[in-house]
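Trainee: sequence plus predicted model, see below.
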Amino acid sequence: MRCRIPFVVLMTSLLAVAACGRETQTGAAPQQPSSVGEGKATGEITVWAMGGEGENLGRLAAGFERENPGATVKVTPVPWDGAHNKLASSIAAGQTPDVSLIGTTWMGEFAKTGALQPTPSSFDRAAFFPGLWATTEVGGTSYGVPWYADTRSLYYRKDLAEKAGVRPPATWDELKSFAQALKDKGGAAQGINLQAGGTGAWQTFMPFGWQAGAELVDGEGKFTLDTPRMRTALEYYTSFHRSGLSSSDRLVPGAQVADFVSGKIGAFVSGAYDRSVILKQGGPEFASKYGVVELPKGERAASFAGGGDLVVFKNARNADGAWKFIRYLSRPDVQAEWFTIQADPPAVQSAWQDPALAKDDFLQVFGRQLKVAKAPPAIPTWEQVAAVIDGGIEQAARGTASVSDVLRTMQASAASIGTGN
């Protein structure tokens, strides 16, 4: 998952299971198996994967089957818009597959149901980008393995920047003057588009929060949404809306890229997945008109870490084969191969040294960004808290409430929701 899917409320049956999970998980953390079993995988391994990953995973699984002739991988594609309910229903009914792709922001929720196996400690967490591995950890225990990566960087119109006589920004101050120049001298109606509310707005805002030194929770697991550093970030972020450098209205899906290609928007924050959309709309000749750079730094460099994790369920019929399949998908060469099939950026750091990725200057920007990318806390209630943040951003961007009032309300609402732990 690229973490752009709206939250779907848990079904009543899952809530009952989740409650049982909370009761059974008090006390000591689950014991993690030390390693994946020796020898080749055997038997049928059932896998659910969403979107394009589900449609294309079979091509990659063929290599695993050649190396493990006694094993068969059965992939079931699942649409993203129904994935949450399907997973919830399968857990409640005790009819899960062996392996499933899980959106990173769902990990805390599903881990707390007690339905996921802890990750074998033989998986080397240092092989993965730190922010991505953090998405698998709930209460100090890992319950999955990062499969592919998502982060945010800054897209900008190179031609408009050249017309305006400005270089890509590296700091917050430079970003403000850059956006102003793209509007005043480059001809863009909006110097930059920063999402002004709506589902997923927190993914655009929180890199600024982290850059300001803010955190979402403290060392005790308590929400820290109303702090001076978070206030600095939200005031800076919404200053673009108040000054007319960014629209304070929600854009309909697809409008951001369309307006970027037309020149209405001079810059925007997004993931590597938008490259194909931009080139589809702008055509091959548009490639020279835009560029991408790492997000400008505040007090520190930071971005959002998301993507997709692979999990094995407690009631998996072929757990050994499942973990061996995940281990195969985590090999650097297989991660690089998957990129050539699905264009999913690798979660394994060494895979970025593969020639298919190393020679891609555009993609390498996102690889560098991943080194400083951070994930939200893996808590069962995160999607509910995220919706509160999305709403607060919209109020601040539109000026219907002051930044101080917004943060105070966000803090109170998040505290009321709790972490679910």
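Mentor: In hand now; what should we look at? Residues are numbered from 1 along each chain as shown.
Trainee: please make it C-alpha for all contacts and neighbour counts, starting now.
Mentor: Fine.
Trainee: wait, Thr238 sits on Ala396?
Mentor: Yes: contact criterion CA atoms under 8 Å: Thr238 and Ala396 qualify, at 6.5 Å.
Trainee: putting a second one here so we can go through both:
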Amino acid sequence: MDATGWTRRAVLGSLPALGLAACARGGDDPLRMWAMSWEGDYSPLLMPPFTAATGVPVEVQSLPTTASHEKLLIATAGGALPDVFMLFNGWVTEFATIGAIAPVPAPGLVADIFPGVLASTRVGGRDYAVPWSVAPQVNFYRRDLLAAIGYDAPPGDWDDLRAMALKLKRRRPDDYVFLMLLNWPTALVNILSLAGATPLRDRNTRGNFRTAEARQAFAYYASLFADGLAPKALSTEVQDPVAAFAQGYFAIWPSGPTTLRDLAQRGVPPERWSTARCAGPDGPGPLSGQSASLCVSATTRRPAEAWALVRHLTSIDSELHFQRAIGNLPARVRAWASPQMKKPVLRPFAEQMRFPSPDPKVIEWEQIQIQIQFAAERVVRGLQTIPQALADLDERVDRLLAKRRSLVEAGKLA
């Protein structure tokens, strides 16, 4: 085993027979791969063992997350997609629908994936991506601040959590309990999921926000701001959440597994914080996660080599390497048997991954989430009541889904 943790035999054994035969003929031209966020920055570390075993070099381009969706669409239209690229799971349906990605050619590539994670990458009963890293949210919390008011961990239901939060606010009136920034939609989308809200209806062609569940979710979310438990702030106003968490500016932070890496790198003492599943109306429940998968371009001229690279990057060894490097969690069930996955702070993530809440499989979902957040901000800032905001949200979502609705009604889209 070399310094990276791989052996040549392990890398070769991770490649499908078709890919191995093709790679044996590999030339000097590199495969091209695009990825976003930490995955893009750290992917080059996974390439040397693949290249050493196959003779195929890989050129990785790290894309800025905020511009990646547009760049991928432009590349699709211009026939300039790389051989392999990362998609957030919520984008897979869109890129499969427009014919940009190839279906997964072998069942073994998606064997042993958490079922709920895999379901989000299936379109029309076919797998179009191989889940790569999983990022469900949990509550990061300050153990010392909660212990000072008699709590070992945040309660799991909304009423008890609210009572705890009010008690902490009385003790620390100049600070906040929750970090729920007004331009971060994930926390609110998760609250809707925990409340049992179904955001779309009529075969995912219309908004479905004027329901008791959605009203309950919006009311709970808005109350956190109305009672001074969360700051009415945007991410531009809290530019360093890690430092704010370390300083006790807030005590509970719904966030994903990359925060594990951030806290470790910044030297926040591990005895001062821990993790717990996010609370729901009657206890923790299903949540969606910002998971990412690897896809192969439908127009690649080197499909065997591309799928071989995907097999390597999504192998258990690679997933565990990534977990150590950036925090994101393995999508393969067997990877969780590794000793490194037995840390207590990972247990809530492992539990949450067994209770997924799949996002609606419509290409407009990214835009719909933005509209959800805009509606919530108007409520928090007192510009609309909850009934007004939800009615307005339904109308906006209906307009976003107009084209889909017409295709479904015409029988051209399932």
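Mentor: That came in fine, so what should we check first? Everything numeric in this text was worked out from a predicted model, so none of it was measured.
Trainee: ok, for the residue nearest the centre of the first structure, nearest residue in space, not its chain neighbours?
Mentor: Geometric centre of the first structure, nearest residue: Gly306, 2.0 Å, by CA atoms, centre = their mean. Ranked by CA to CA, 6 or more residues apart in numbering and with sequence neighbours excluded, the top spatial neighbour of Gly306 of the first structure is Asp150, at 4.8 Å.
Trainee: I'd say the one you found and Gly307 touch.
Mentor: Yes: using CA under 8 Å, Asp150 of the first structure is in contact with Gly307, at 4.6 Å.
Trainee: show me where the stretch 251-400 of the first structure has its helices.
Mentor: For the stretch 251-400 of the first structure, applying DSSP state H, counting those that start in this stretch gives helices covering 255-262, 274-282, 319-329, 332-342, 355-358, 361-370, 382-398.
Trainee: so which of these is nearest Pro79 of the first structure?
Mentor: In terms of CA to CA, the element of the helices of the stretch 251-400 of the first structure nearest to Pro79 of the first structure is helix 332-342, at 15.9 Å.
Trainee: sorry, back to before: show me the contacts for the residue nearest to Gly306 of the first structure.
Mentor: Going by CA atoms under 8 Å, 6 or more residues apart in numbering, Asp150 of the first structure touches 2, 271-272, 304-307, 345, 370.
Trainee: thinking again about what came up before, list the residues that contact the alignment partner in the second structure of the residue nearest to the centre of the first structure.
Mentor: Pairing criterion TM-score structural alignment: the partner of Gly306 of the first structure within the second structure is identified as Gln290. Contact analysis of Gln290 of the second structure by CA under 8 Å, 6+ apart lists 88-89, 134-136.
Trainee: can you pick the most crowded of those?
Mentor: Counting by other CA atoms under 10 Å, Asn89 has the largest number of neighbours within those, with 28 neighbours.
Trainee: against Leu194 of the second structure, how distant is the closest residue to that residue other than its chain neighbours?
Mentor: In space, and not counting its chain neighbours, Asn89 of the second structure is closest to Ala292: 5.3 Å by CA to CA, 6+ apart. Counting by CA to CA, to the nearest Å, the gap from Ala292 of the second structure to Leu194 of the second structure is 22 Å.
Trainee: and Gln216 of the second structure, by the same measure?
Mentor: With distances taken as CA to CA, Gln216 of the second structure is found 10 Å from Leu194 of the second structure.
Trainee: which of these two has more neighbours?
Mentor: A side-by-side neighbour count of Gln216 of the second structure and Leu194, using other CA under 10 Å, places Leu194 first with 23 against 18.
Trainee: aligned to the more buried one, what sits in the first structure?
Mentor: That one, Leu194 of the second structure, aligns with Gln211 by TM-score structural alignment.
Trainee: also Trp273 of the second structure?
Mentor: Using TM-score structural alignment, Trp273 of the second structure pairs with Tyr290 in the first structure.
Trainee: contact partners for its match?
Mentor: 155-159.
Trainee: alignment lookup: Ala217 of the second structure to the first structure.
Mentor: Match for Ala217 of the second structure (TM-score structural alignment): Ala233.
Trainee: its match - how many residues pack around it?
Mentor: The burial count for Ala233 of the first structure: 24, using other CA under 10 Å.
Trainee: helix/strand/coil for it?
Mentor: helix (DSSP: H, G, I helix; E, B strand; the rest coil).
Trainee: show the contacting residues for it.
Mentor: So, once contact is read as CA under 8 Å, 6+ apart, Ala233 of the first structure ends up touching 208-209, 211-212.
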